[in-house]
Structure formats: C-alpha cells, structure tokens
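*Asks:* can you look at this prediction? I've put the sequence above it.
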Amino acid sequence: MGNIKPLVLDVDGTFLKTDILLECFWSGMGKDPVAVVSASARYLLHPERLKARLAQIAPLRTDLLPVNPEIKALADRSRAAGRDVVLASASDVSVVKQLAADHHLGGRVFASDGVTNLKGGAKADALVAAYGENGFDYAGNAPVDRAVWEHAENVLIVGRHDAIARDLTAKGKSVTEFAGGWKMRDLIRAIRPHQWVKNILLLMPMIAAHNFQMSTLLTVIQGIMAFSAAASCIYLINDLVDLEADRLHSTKRNRPFASGAVPLGVGMAACAGLGFFALGVAAWLNPAFLGVVLIYMMLSLAYSLKLKRMRWVDIATLAMLYTLRVVAGAAAGSVSASVFMLIFIFPVFIALGCVKRLTELTLATSDERLPGRGYGRPDRSDLLNVAGLGIVGALLIFFLYTFSAQARMLYPSQWLLWVAMIPMAIWLTRMVWLGYTGKQDYDPIVFAMKDKMGIGILMITLSLMFYAAGIWQQWFGF
C-alpha cells in the first residue's frame, strides 16, 4: 500500500465548485467590509499576504463549501483503497487544512502560507520535492495547472481544456477528463429576472398624474430597464455576501452561487456589467433619474452588507427601496410625484416588508433566528402588529389625501375614492394574512403580481379611482 502514488487534488474549481479566495473576500465583505477593502488595497500586489489576511478577517465554514461530487467520490474511493489523498492549493494554508479535516483527507496539505503563493510552477516544485518526478497523480481545472500536470504521472482535468489534454496525451501522459464549467441559465437564475416585475412601480407616478402620453410611457419603460439592471446588480452582490447564510437555509442553499453552479468570478463580472448598463442608461435619460438610481444602488448595497441584519432597520430600508422605485418613475418620465402619494406608499411598503419577514419566519423550521437576519419565530406577533399599523397609516393618509386640492382637481367624484378604500384595505389585510400563514413566497411584490385574486382586488381599486377621475367616461363615454 505504501508504494501507491498519492492523489493530489487542486481545491478551487476542482475539489470545490468555488474559489476560496473569493469566498473569503465576500464573507469578509459581509462581516467587516472596511477591513476587507483595506486589506485588498494594501496587498493587491502580494496575493499570498492578501489570502492570509482575508482568511483572518472572516473565517470560513469550510464544511459548507460546495464540493465537486465526481472528485469527492474519487477521493473517497482512493482513501478506501488505502491511497493518500492530498489537497494542493494556492489558497491560504489555514483554510485548506480545515477543509482537509472536514473531509477526512489527512493532515498533509500544500498551500500558500503568507510568504509563498503556491500556484503554477511554485506548486509543481513543491510537489516534485515531496514526491519526485512523476511521483503523484494530479487533478486540476485551469491552464495554470499545466505546470503541475507536466510533472504528474496521471493527469486528471476538470472542465473543457481540449488542447491541453491533446498535448499531454501526445507526451505520453494518461489523461482523464471530468465535467466542469457552468450554464448560462444558472447565471440568469442568479440575476432573478422574475424580480423585475417589481419595477412596474415606476409606472405609478405616470398613472397617478393621469399622464398617458406614449412618449412618457416609452421613457419610463427605459427607466424600468435601467432599474431592473441596477436591481439585478445588487441581487448578485446580495447573494455573494450571503453565501454562508444561504447554505444554512433549506431552499436558498440551491441558489447558483451558494451551490457552486456558477463561479463567484462570473457573478462578479456580471454584476459589473449590469451596474455599468444601469448607470449608462440612467445618465442618458436625465440627471435626476441617474441620481435616484445611484441612491437606490448605494442604499441597496448598504442593505446587503449591513442593514438587513439590523432588526426593524431592515424593514424600513426595504420600504425606502420600494418607495425609491416610485420616485424613479417620476424622475424618468419627468412627472410630478405627489407628496401625499409618497407618504401613502411608505407605510404600505412597511406592511409589505413585515409580510416578507413573516413569510420567512412562518416557513422556518425552528425558533432560531434566521441566518443573516435579526428575527426568529417569536417575533411574528410584533411583525404582525407593525404590519397592521402600516395598513392603518396608509389608509388614514389616503383618506386625508381625498380632501387635498390636488385630489379635488384630479378626482371630481370624491366619494368614489372613499369606496376605493374598501378593496384597498381588503388587499392589504389579505397580503398580511397570507404572509402570517405562510401562503406566500419570499417576496410579497412578486407574489402580488402572480396572485390572481389579489390582482382582481387591485383592478377594482384602480377602476374605482379611474371612474372617480372621469377617465372611464373620457375613454369610453360612460
């Protein structure tokens, strides 16, 4: 048994379906972003020191990191046959040792140590020094691993590297290939296009001002496109920051980055592309809309990095983010947004923010606080009370609005606005109750856009308001 050559496994992208350096970076961004940014700037040209520092800032739960099932199975079979299985990585030695212990791979590892960046040629030299020329088999996934494959007896390649595989085969190496890579549909899933439906809120100012000009509509649609890109940019950051919390969640563990379906580097590139697109379109529309998009992205980033973990602050922030969508619609279409409307929708979104947390808590499997959140199941009654206050506040503000000069000008039949408050109250109360009983998904706005009964109630409300404004009479002559 002692003469069996060891199986040496690269870690990032080979044994794991993720990258430890990027895992440390994003874990640190969620726990101490100032320290991470400082370390990244200080050690940008010294990767071995950067890896060691990031590993100190935010220790990883290596037992949660997604493994490549084929390589893991190979490692288990090799160990069962009495063969040494060794991890060799450019990641920091402290993390690699912990990972090896989690998977019972033995105590010996090869990794960066804060002085040497064990990558490419440096890794090859270390392995040859330990096992001799052709004294080991090596599994890797990147072109940089070719420096190691050249000195291994048997080559194991994860992913499509056809030219390298042909060349090594021509040199007499035994080459075994394993599936790798990622799928575009998984990246699209991470971008969450289904969430773009929330940006229909940008149409509210145009509708409230009874401005139905095609030019205004087209401009607002461009604004919706920019806001959708901005939102997806932040969704990606949110998922990157929330990797550990998602892996501890019963369903979120299947998200593309948490599960390893999409590499973190691909997510970061997509995030940058979406951000540039959003800001470019916003700048092209007008400075006011650009300002709103910038505020939205900065507040969303603060929410992802810190605010969502702060009790009650997270709900207020969610309400502000939804409200900013309405402000963005006014800015994009150059439509005046009523102060009453903004004051009205904020408590509505406070209620819906509570619904989001109520749904999560109702669907939780224990009374423990939700991973990465400040709430546990015992908080459901408090959330229900705050949601109720949001409903009462919104209806009261709407009632006061019906007496304003603007309302009298836009809605000659004032009494119909009071009638419209009935289905409005029913819709809000129903949303809260569905969240409290766990009959929604995790986003109330997305749920509302798919809820047929709820849409019917909203259409009744809107129809009554249109009739009060004389719009139906103007369009259809009754």
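*Replies:* Noted; the coordinates are in hand. Residues are numbered from 1 along each chain as shown.
*Asks:* use CA for all of it now, contacts and neighbours both
*Replies:* Noted.
*Asks:* what about residue 44, how many residues nearby?
*Replies:* Residues within reach of residue 44, counting by other C-alpha atoms under 10 Å, total 12.
*Asks:* wait, is it part of a helix?
*Replies:* No. Under DSSP: H, G, I helix; E, B strand; the rest coil, residue 44 sits outside any helix and is assigned coil.
*Asks:* can you pull out the strands in the stretch 51-200 of the chain?
*Replies:* 85-92, 109-112, 137-140, 154-158, 174-178 (DSSP state E, counting those that start in this stretch).
*Asks:* count the residues that sit near residue 144.
*Replies:* By other C-alpha under 10 Å, 12 other residues sit near residue 144.
*Asks:* got a list of what the closest residue to it other than its chain neighbours touches?
*Replies:* Residue nearest to residue 144 in three dimensions, not counting chain neighbours: residue 120, with 5.3 Å by C-alpha to C-alpha, 6 or more residues apart in numbering. By C-alpha atoms under 8 Å, 6 or more residues apart in numbering, the contact set of residue 120 is 144, 145, 146, 147, 148.
*Asks:* any idea how far the last one is from residue 208?
*Replies:* Translated: residue 148. Residue 148 sits 66 Å away from residue 208 when distances are taken as C-alpha to C-alpha, to the nearest Å.
*Asks:* measure residue 115 to residue 54 for me?
*Replies:* Using C-alpha to C-alpha, one obtains 14 Å as the distance from residue 115 to residue 54.
*Asks:* for residue 130, same thing?
*Replies:* Taken as C-alpha to C-alpha, the span from residue 130 to residue 54 is 28 Å.
*Asks:* which helix in the chain has the most residues?
*Replies:* In the chain, assigned by DSSP state H, the helix with the most residues is helix 214-241.
*Asks:* list of residues touching the next helix or strand along the chain from it?
*Replies:* The first helix or strand that comes after helix 214-241 along the chain, using DSSP states H and E, is helix 243-247. Contact partners of helix 243-247, identified using C-alpha under 8 Å, 6+ apart, comprise 27, 61, 64, 239, 252-255, 257-259, 371-372.
*Asks:* structure two is appended below for comparative analysis:
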Amino acid sequence: MDARSERIAVPLAVDLDGTLIAADLLWESLFLLIRKRPLCLFLLPLWLMKGRAHLKCRIAERIDFDPAALPYRAELLAKLQEEKAAGRYIVLATASPRLLAEKVAAHLGVFDQVLCTDPHCNMASVTKRDALVAAFGDGGFDYAGNSKADLKVFEAARQAVVVAPDRAASVWQAAHGGELIAAPKVSMRTIAKMLRVHQWLKNALIFVPLVLAHQYGNPPVLLDATLAFIAFSAAASAIYILNDFFDLALDRRHATKRNRPLASGVLSIPFGLGAMAVLLLVAAGTAAFLPPVFAAVLALYLVTTTAYSIAVKRMLLVDVLMLAGLYTLRILAGCAATGIEVSFWLLAFSVFFFLSLALVKRYVELRSTEVPVGERLAGRGYRLEDQEIIAQAGMASAFSSALVLALYIQSDTIDALYTHPWLIWPLGPIVLYITMRIWILARRDEMHDDPIVFIIRDWRSQAVAGLGALLLFAAGL
C-alpha cells in the first residue's frame, strides 16, 4: 500500500472552533443570544452552574444559526473536500453542541460522522480523545486541531494537522512535527482597522466649543479638550468592537464588512474583549483628570451607544435621531471638559446637520443592498420603498442646518465674538454645498462610504471646510 492509500485508509477527525472555522461558536452564539434575547443574560450563570456543556446546549436552543455565514478556513476546507473525494472517512469532532455541529456538517457535506457536545458531556480535550480512541483505536486516526485543548488528542492521533495554532499548539507542533496550516499574521493595521482609528476624527467635535470661544491659544483648556478627545476615542473604539460582536453574522453577508477583522476571523472574540477592557480603562483613567460632569457625559455616551448596538439600530427613525444626538453629545463633552458654555444655536445646527448625514447613510444602504419589496433591510428598520421619504427628510434636514446657521450669524451673539461678522456669512452656502453634494452623489450611487468618512477623505469637502475655517478665524481678528 502506497503512502496516499495508507493515509486515505485512516479516518481524519477535524476540530471546528478555531480550526475549521476562524471563530468560536460559543462566543458567537452567546452574542447572538444577547442580541435576540437580552434578558437571557441573567440565565447564563444558572446554566453555567450545571456545567459548560449544559450552557452551550441551552444557548444553542435559543438562537437562529446560519452555518453558511461562518468564516471557514479555505485551505483546510479544500483539503477536506479533496480527501472526501478520494474516499476518506472524515469526522467532525467538536466541543460545539449538536444543534450547531450538525448544521455545519449538513452545510459542508464532507463529514461521515459527528462527535459533539451534548447536555451532559463536553466533547473537548480528554473526552474527545477518549471518544476517538474508542471509535478508531489509539493511533488509528489523524486529527486537525488548533489549541491547548487539542494537545491530548494530538498525542493519541497517528498524525496531527495543526491549524492556526495558539501558543501551546505551536510549541507542540515545533516539538513533535505534523502538518502545519498557519494563520494569517496579524498586523498593526489590522488592529487599527478593528479599532476604527479613522473614526476618531469624529471626536474632533469636542474641540468645537473651544474654537468658537476663541480659546485655542489657552494651553490648560486645550489640554483638557485633548484629554477628552483621548477618552472619547478609546470609548468609541470599545463600542465599535462591541457592535462588531453583535453584527458578526450580518457583516459576513455584506460585500465589504465581511472583511472586518472580527467578522473575517483574523482577530478572535477573546482578543476583542481584551482590547475592549484596555480601551475602557484608558477612557476611565483619562476622564479622571477632567471634571466629574465630563465623566457623566462619557458614561451617557457609553450607555447610549451600547443601547444603539444592541437594539436601537434596528428601530425605524429612532436610530438616525440617536446618531445625530451622539454627534451632538461630543460637542457637549467638549463643553463639560473645558467649562465653556454651549450655544443653543450650535446644538440645533449639530442635530440637523448630522441627522442629514445619518439619513444619507441609511439611504445608501438601501440603494446598495438587494432587498425584496416589503422586507426590511437586514439589521435595520427600513424597507426599499422608504428611499424617497428618507431622501426628502435628509435634504430638508440639510437645509434646516443651514437656516439655523444663518439665524445664528445674524444674532447678537456674533457681534460680541467677532470683529468682522460679515466674513462668516459664506459658512451657510459652504454647509449647503457639502451636504447637497453628498446627497447628489448618493442619488447617483457614487457614495460608498460613511458620509463622515467621505467628508474627511474628499478633497472638495476638505477645501470648502478649510475655507470656512479660515473665514471663521479671519472674522475674529
């Protein structure tokens, strides 16, 4: 018997979490459960008291699970399909519960047998090893795994296939050999993408009260605003990670969001949780150097954005109103950090301006996603037939922001702050140019970014915004 025939004659057992998929079904199903039934969060300790296996099975019973949305490791899956075609007996040996494991097996169609967790037995480590040895004998099977929990199984296998190994599995593979299927290396760019570093520019709104009060030359005030910016950026990144946890399945069905580090499986959920903890500590530690009212605003931001991630983002119109409010909250945070009083005109302008941009975002999502008439956009409260009313509301909101700005420019407040208030009048047309251009591009299907990100990247928007800043500065000379 040649080497290939000898290999085909030996069953191949394959782990699921972290091996066949670049994910962990326990974490994924946990976030699916919390998103669908938040109150079940209080049942988790009771289920865990009956064992890890019981916990997994109870969660699996309460979620809608789509195996097609999982991030499968292409190299390993291709190997399994090739081995199956050659007639090899392949076993899915996983610690995931039966409800999930059998759906994965049915979806892929390459497995002859499934060994998995039931309510009384967690199919991991020694338990998995004993089940495979009982079925095929000691050294009577090959095994593909990835983690410390798989080391006992590797030792009982004829040959190990080490896939995207953790530290313990990597050390074992280096010492004992076996086939290695390495994971993509994680770069700082990947971590920055998870943190959405480019979105930190939104927190520049914290500096708006300082600029409008002409306090940009005051070092203590500038330092307070900078600390507030750091705290908000860290908190925002933590919430972006949390939002990704809840949207894993939806992101994987999206043309571009499927490439996000957590959705693609390049970064794991435990890594994301660790990053969240660090970011929240940074936010809290930085806020400690600022007035207590800033900490209250930051806490409100965290609560509101968490509510948005879990539920509000699926509520018709409430979602865009909350988004506009969150942008305005950044301005209030700048006031809280620096002690500068905020103008009603500024808050009114902010609400209308950012409401228009939030509506653009929903409009673009409807235009770029195939949604049957009468059905809602996945994860949102909008339907295809809502496009026109969203566009009308968005453009009306854009004009309202310009109107509020014009009324502010004409108010008595301006005379007290600016030597040449007439120089500020072009700000109205500048705001209209930016917002109307965005809406025109959206109607042409030429708007593919978050509108805030678009403004940051678009040279025309940058040019007119820079002109507005120069006029604002010149008016105060």
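*Replies:* In hand now; what should we look at? Please read these numbers as outputs of a predicted model, since none were measured by experiment.
*Asks:* superposed, what's their TM-score?
*Replies:* Once the chains are laid over each other, their TM-score by TM-score structural alignment, normalised by the length of the second structure reads 0.92; 464 aligned residues with a C-alpha RMSD of 2.1 Å.
*Asks:* before we move on, back to that, compare residue 148 and residue 208 of the first structure (neighbour count), which wins?
*Replies:* With other C-alpha under 10 Å as the criterion, residue 148 of the first structure and residue 208 differ in neighbour count, and residue 148 comes out ahead with 24 against 17.
*Asks:* next, the contact list for that one, please.
*Replies:* Applying C-alpha under 8 Å, 6+ apart to residue 148 of the first structure gives the contacts 120, 121, 123, 124, 138.
*Asks:* need the counterpart of it in the second structure.
*Replies:* Structural alignment (TM-score structural alignment) places residue 148 of the first structure against residue 153 in the second structure.
*Asks:* so how many other residues sit close to the counterpart of residue 340 of the first structure in the second structure?
*Replies:* Using TM-score structural alignment as the criterion, residue 340 of the first structure maps onto residue 345 of the second structure. Residues near residue 345 of the second structure, counting by other C-alpha under 10 Å, number 16.
*Asks:* on that earlier part again, in CSV: the strands of the stretch 51-200 of the first structure, plus distance to residue 195 of the first structure and mean neighbour count.
*Replies:* What follows is these, written out as CSV (distance: least, C-alpha to C-alpha, whole Å; neighbours: other C-alpha atoms under 10 Å):
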stretch, distance to residue 195 of the first structure, mean neighbour count
strand 85-92, 35, 26
strand 109-112, 41, 24
strand 137-140, 37, 25
strand 154-158, 34, 24
strand 174-178, 35, 15
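*Asks:* pipe those strands into JSON lines and attach distance to residue 225 of the first structure per row.
*Replies:* Putting the strands of the stretch 51-200 of the first structure into JSON lines (distance: least, C-alpha to C-alpha, whole Å) gives the following:
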{"stretch": "strand 85-92", "distance to residue 225 of the first structure": "39"}
{"stretch": "strand 109-112", "distance to residue 225 of the first structure": "44"}
{"stretch": "strand 137-140", "distance to residue 225 of the first structure": "40"}
{"stretch": "strand 154-158", "distance to residue 225 of the first structure": "38"}
{"stretch": "strand 174-178", "distance to residue 225 of the first structure": "39"}
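*Asks:* which one, of those strands, ends up nearest to residue 326 of the first structure?
*Replies:* Distances from residue 326 of the first structure to each of the strands of the stretch 51-200 of the first structure were compared using C-alpha to C-alpha; the minimum, 45.2 Å, belongs to strand 85-92.
*Asks:* the closest one: how far from the chain's middle?
*Replies:* Taking C-alpha atoms, centre = their mean, to the nearest Å, one finds the center of strand 85-92 of the first structure at 29 Å from the center of the full chain.
*Asks:* residue range for it in the second structure?
*Replies:* When strand 85-92 of the first structure is compared against the second structure (TM-score structural alignment), it corresponds to residues 90-97.
*Asks:* one more: stretch 4-19 of the first structure?
*Replies:* Counting by TM-score structural alignment, stretch 4-19 of the first structure falls onto residues 9-24 of the second structure.
*Asks:* buried sites along the matching stretch?
*Replies:* Buried positions in stretch 9-24 of the second structure, judged by neighbour count with 16 or more other C-alpha atoms under 10 Å: 10-24.
*Asks:* tell me which of residue 130 and residue 54 of the first structure has more neighbours.
*Replies:* In terms of neighbours (other C-alpha under 10 Å), residue 54 is the more surrounded of residue 130 of the first structure and residue 54; the figures are 26 against 12.
*Asks:* so who does whatever residue of the second structure lines up with that one touch?
*Replies:* Using TM-score structural alignment, the partner of residue 54 of the first structure in the second structure is residue 59. Contacts for residue 59 of the second structure (C-alpha under 8 Å, 6+ apart) come out as 29, 30, 33.
*Asks:* just give me the closest of those to residue 400 of the second structure.
*Replies:* Nearest to residue 400 of the second structure among the contacts of residue 59 of the second structure, counting by C-alpha to C-alpha, is residue 33 at 40.8 Å.
*Asks:* what do we get in the first structure for that closest one?
*Replies:* Checking TM-score structural alignment: residue 33 of the second structure goes with residue 28.
*Asks:* wait, isn't that match in contact with residue 36?
*Replies:* Yes. Between residue 28 of the first structure and residue 36 there is a contact under C-alpha atoms under 8 Å: 5.9 Å.
*Asks:* common neighbours of these two, please.
*Replies:* By C-alpha under 8 Å, 6+ apart, residue 28 of the first structure and residue 36 have these common neighbours: 54, 57.
*Asks:* what's the match for residue 439 of the first structure in the second structure?
*Replies:* With TM-score structural alignment defining the correspondence, residue 439 of the first structure maps onto residue 446 in the second structure.
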